[in-house]
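**Q** Okay, here's the prediction I keep looking at, along with the sequence it came from:
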Amino acid sequence: MAKDLVFYTNPMSRGRIVRWMLEEVGESYDTKIIPYEEIKSPDYLAVNPMGKVPALVHKGRTITECAAICAYLADVFPNAGLAPPPESRAAYYRWFFFAAGPLETAITNKTLNVVPNEEQRRTVGYDRMETVLDVLELAVQEAPYLAGNEFSAVDVYAGSQIGWGLQFGTIERRKSFEDYWARISSRPAKQKADEIDNALYQG
């Protein structure tokens, strides 16, 4: 019997973020692995015209972009407790959009060896990499989790970017980042998600 949640991914992609989020939610889901040689196929472009993974289809509704998928899952499955009450979401929204905007852009530009000069820094949304990391460091030092005292979907999304940054050297290794990543990456749902994706990758 088909499940309400269908997850399109590749084990070596940002889909690992959504896999973690799905395991935190705890609902059953179907997984469709999209090999990279098929990612621009007509069948998959009908799901995500960008030709990127991941994508999620829930009861016929398609959601793309990791941040949007994580936020959506937290909202439609409130019993998982992965989003603060609406009146307490200031930090939650702040760091979701910070990670999806300034942080990801800064990391991408660094990877491409694009360094804005002083004049260009007025127009780019992140100023410069050092500014982004300093602000992010304050966020992970302020409370145990990005939205406060409780783990939430924003820790899955933004935390994954920190974890990958530390792993691949795109984020400066700072003790506060390492401590935060150790705190969230030890969660059972994260361990299970990694086990599933690692097995798919090796298989």
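**A** Okay, I see it. Numbers count the residues shown, from 1 in each chain.
**Q** Every contact and neighbour count from this point should use C-alpha atoms.
**A** Fine.
**Q** measure Leu200 to Tyr180 for me?
**A** 27 Å (Cα to Cα, to the nearest Å).
**Q** typo on my end, it should be Tyr44
**A** Taking Cα to Cα, one finds Tyr44 at 36 Å from Tyr180.
**Q** Between the two, which has more neighbouring residues?
**A** Tyr180 (21 against 18; other Cα atoms under 10 Å).
**Q** Roughly how far does that one sit from Gln202?
**A** With Cα to Cα as the criterion, Tyr180 and Gln202 are 28 Å apart.
**Q** and if you look at Val132?
**A** Taken as Cα to Cα, the span from Val132 to Gln202 is 35 Å.
**Q** Pick out whichever of these two has more residues nearby.
**A** It is Val132, of Val132 and Gln202, that has more neighbours when counted by other Cα under 10 Å, with 19 against 7.
**Q** Let me know the secondary structure of that one.
**A** helix (DSSP: H, G, I helix; E, B strand; the rest coil).
**Q** Do a quick rundown of the helices in this protein.
**A** Along the chain, counting by DSSP state H, helices occupy 15-25, 42-45, 66-76, 90-98, 104-111, 129-142, 153-168, 175-185, 188-202.
**Q** ok, so what distance separates the residue lying closest to Glu24 once chain neighbours are set aside from Trp20?
**A** Spatially, and ignoring its direct neighbours in sequence, Glu24 is nearest to Ala189 (5.3 Å; Cα to Cα, 6 or more residues apart in numbering). Distance, Ala189 to Trp20, using Cα to Cα: 6 Å.
**Q** Asp30 now?
**A** 14 Å.
**Q** who has more neighbours, the two?
**A** Trp20 (27 against 14).
**Q** Glu130 versus that one, what's the distance?
**A** Remark: distance between Trp20 and Glu130 (Cα to Cα) = 28 Å.
**Q** second one coming, line it up with the first:
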Amino acid sequence: MMPVSTRIVRIAPERLGGWISRFGSRHGTPAVEVAPHQVTCVCPDGAVAAIALRWGALPGTGDPLAELIESVLRQRTVGALLVRRKAHAVGVFTGSTLLDGRHDHHYVQGTTKAGGWSQQRYARRRGNQTAKAYAEAAADVEAVLVPAADRLEALVLGGDGTGVRAVLADFPALQELAERTAQPVYPVADPNRSVLAGFPDLFRAVPITLNELA
């Protein structure tokens, strides 16, 4: 069992093989334990590294570390939906390459300290602006993700969880794909072209939980 004191590092897929090799060199050849959601390396000196399987279980037919590296390096076709109240971005990636994408910004008023009827009118106006922003994001989902749905292996999400759920509400098949992908809603700044293009740095990174001896 992993000790209470842990930390998490995130490694680019291309660096994972070298990281595992150096980990073994420092701590001794690890015993490898495979579970549906992670591969755990337990070294002779007590160092432990639990490597998350972001893309699902390994085949289990060969060397688990080799299968792990092959899994994280595979160039998957992945949809991406980033939603915040004032901006959204939608894209289709193969590996880290953006094949198709759209992004837009929206005007949504900030909070107010006004009270009474003024506050209620303000809240209604802000709610209408937010609904319009989500509708525009949904239109880009319709244009970019829906035509690609049959070839998407995963759907990764970023931004605000409430906004993402609101936009996906009209797309049950994509919503199911996101649930099967089982990755978190990644924190991102207000989406723009550069934020969208850099999103693979987040969703492709391999999280590794290290114990206090690692």
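**A** That came through, no problem. None of the values given here were measured: they were computed from a predicted structure.
**Q** so what number do they get for TM-score?
**A** TM-score for the superposed chains, counting by TM-score structural alignment, normalised by the length of structure 1: 0.30, backed by 101 aligned residues with a Cα RMSD of 5.5 Å.
**Q** on that earlier part again, looking at the helices of structure 1, which one is packed in the most?
**A** Ranked by mean neighbour count under mean count of other Cα atoms under 10 Å, the helices of structure 1 are led by helix 15-25, which reaches a mean of 24.
**Q** Measure how it sits relative to helix 175-185, angle-wise.
**A** Computed by axes from the mean of the first three to the mean of the last three Cα atoms, to 10 degrees, the angle separating helix 15-25 of structure 1 from helix 175-185 equals 50 degrees.
**Q** Which secondary structure elements does helix 15-25 of structure 1 sit against?
**A** Helix 15-25 of structure 1 makes packing contacts with strand 5-9, helix 66-76, helix 153-168, helix 188-202 when contacts are defined by 3 or more Cα pairs under 8 Å, 6 or more residues apart in numbering; DSSP states H and E.
**Q** what angle do that helix and helix 153-168 make?
**A** Using the same axes, to 10 degrees, helix 15-25 of structure 1 lies at 140 degrees relative to helix 153-168.
**Q** before we move on, back to that, for Val57 of structure 1, which of the helices of structure 1 is the nearest?
**A** Nearest of the helices of structure 1 to Val57 of structure 1, taken as Cα to Cα: helix 66-76 at 9.7 Å.
**Q** Packing partners of the closest one?
**A** By 3+ Cα pairs under 8 Å, 6+ apart, helix 66-76 of structure 1 packs against helix 15-25, helix 153-168.
**Q** mind running it again at 10 Å?
**A** Here helix 66-76 of structure 1 touches helix 15-25, strand 55-58, strand 61-64, helix 90-98, helix 153-168, going by 3 or more Cα pairs under 10 Å, 6 or more residues apart in numbering; DSSP states H and E.
**Q** Save those as TSV, and put in distance to Glu142 of structure 1 too.
**A** Listed next are the helices and strands packed on helix 66-76 of structure 1 as TSV, based on distance: least, Cα to Cα, whole Å:
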stretch	distance to Glu142 of structure 1
helix 15-25	23
strand 55-58	32
strand 61-64	30
helix 90-98	11
helix 153-168	14
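**Q** what's the closest of these to Thr9 of structure 1?
**A** Among those, helix 15-25 comes nearest to Thr9 of structure 1, with 5.2 Å by Cα to Cα.
**Q** Ile8 of structure 2 contacts Val48, doesn't it?
**A** No - using Cα atoms under 10 Å, Ile8 of structure 2 is not in contact with Val48, being 11.7 Å away.
**Q** quick one, which of these two is more surrounded?
**A** Using other Cα under 10 Å, the more surrounded residue of Ile8 of structure 2 and Val48 is Val48, with 27 against 14.
**Q** Which residue, other than its chain neighbours, is closest to the more buried one?
**A** Val42 (4.7 Å).
**Q** Please apply the same query to Thr64 of structure 1.
**A** Leaving aside its sequence neighbours, Thr64 of structure 1 sits nearest to Ala55 (Cα to Cα, 6+ apart; 4.7 Å).
**Q** residues in contact with the one you found?
**A** When contacts are counted by Cα atoms under 10 Å, 6 or more residues apart in numbering, Ala55 of structure 1 touches 6-9, 15, 18, 32, 44, 47-48, 62-66, 69.
**Q** For structure 2, which segments count as helices?
**A** 16-27, 64-73, 116-148, 161-168, 172-181, 193-198, 200-203.
**Q** Enumerate every residue touching the residue nearest to Ile51 of structure 2 when sequence neighbours are not counted.
**A** Excluding its sequence neighbours, the residue lying closest to Ile51 of structure 2 (Cα to Cα, 6+ apart) is Ile208, at 4.5 Å. Counting by Cα under 10 Å, 6+ apart, Ile208 of structure 2 touches 7-11, 16, 38-40, 48-53.
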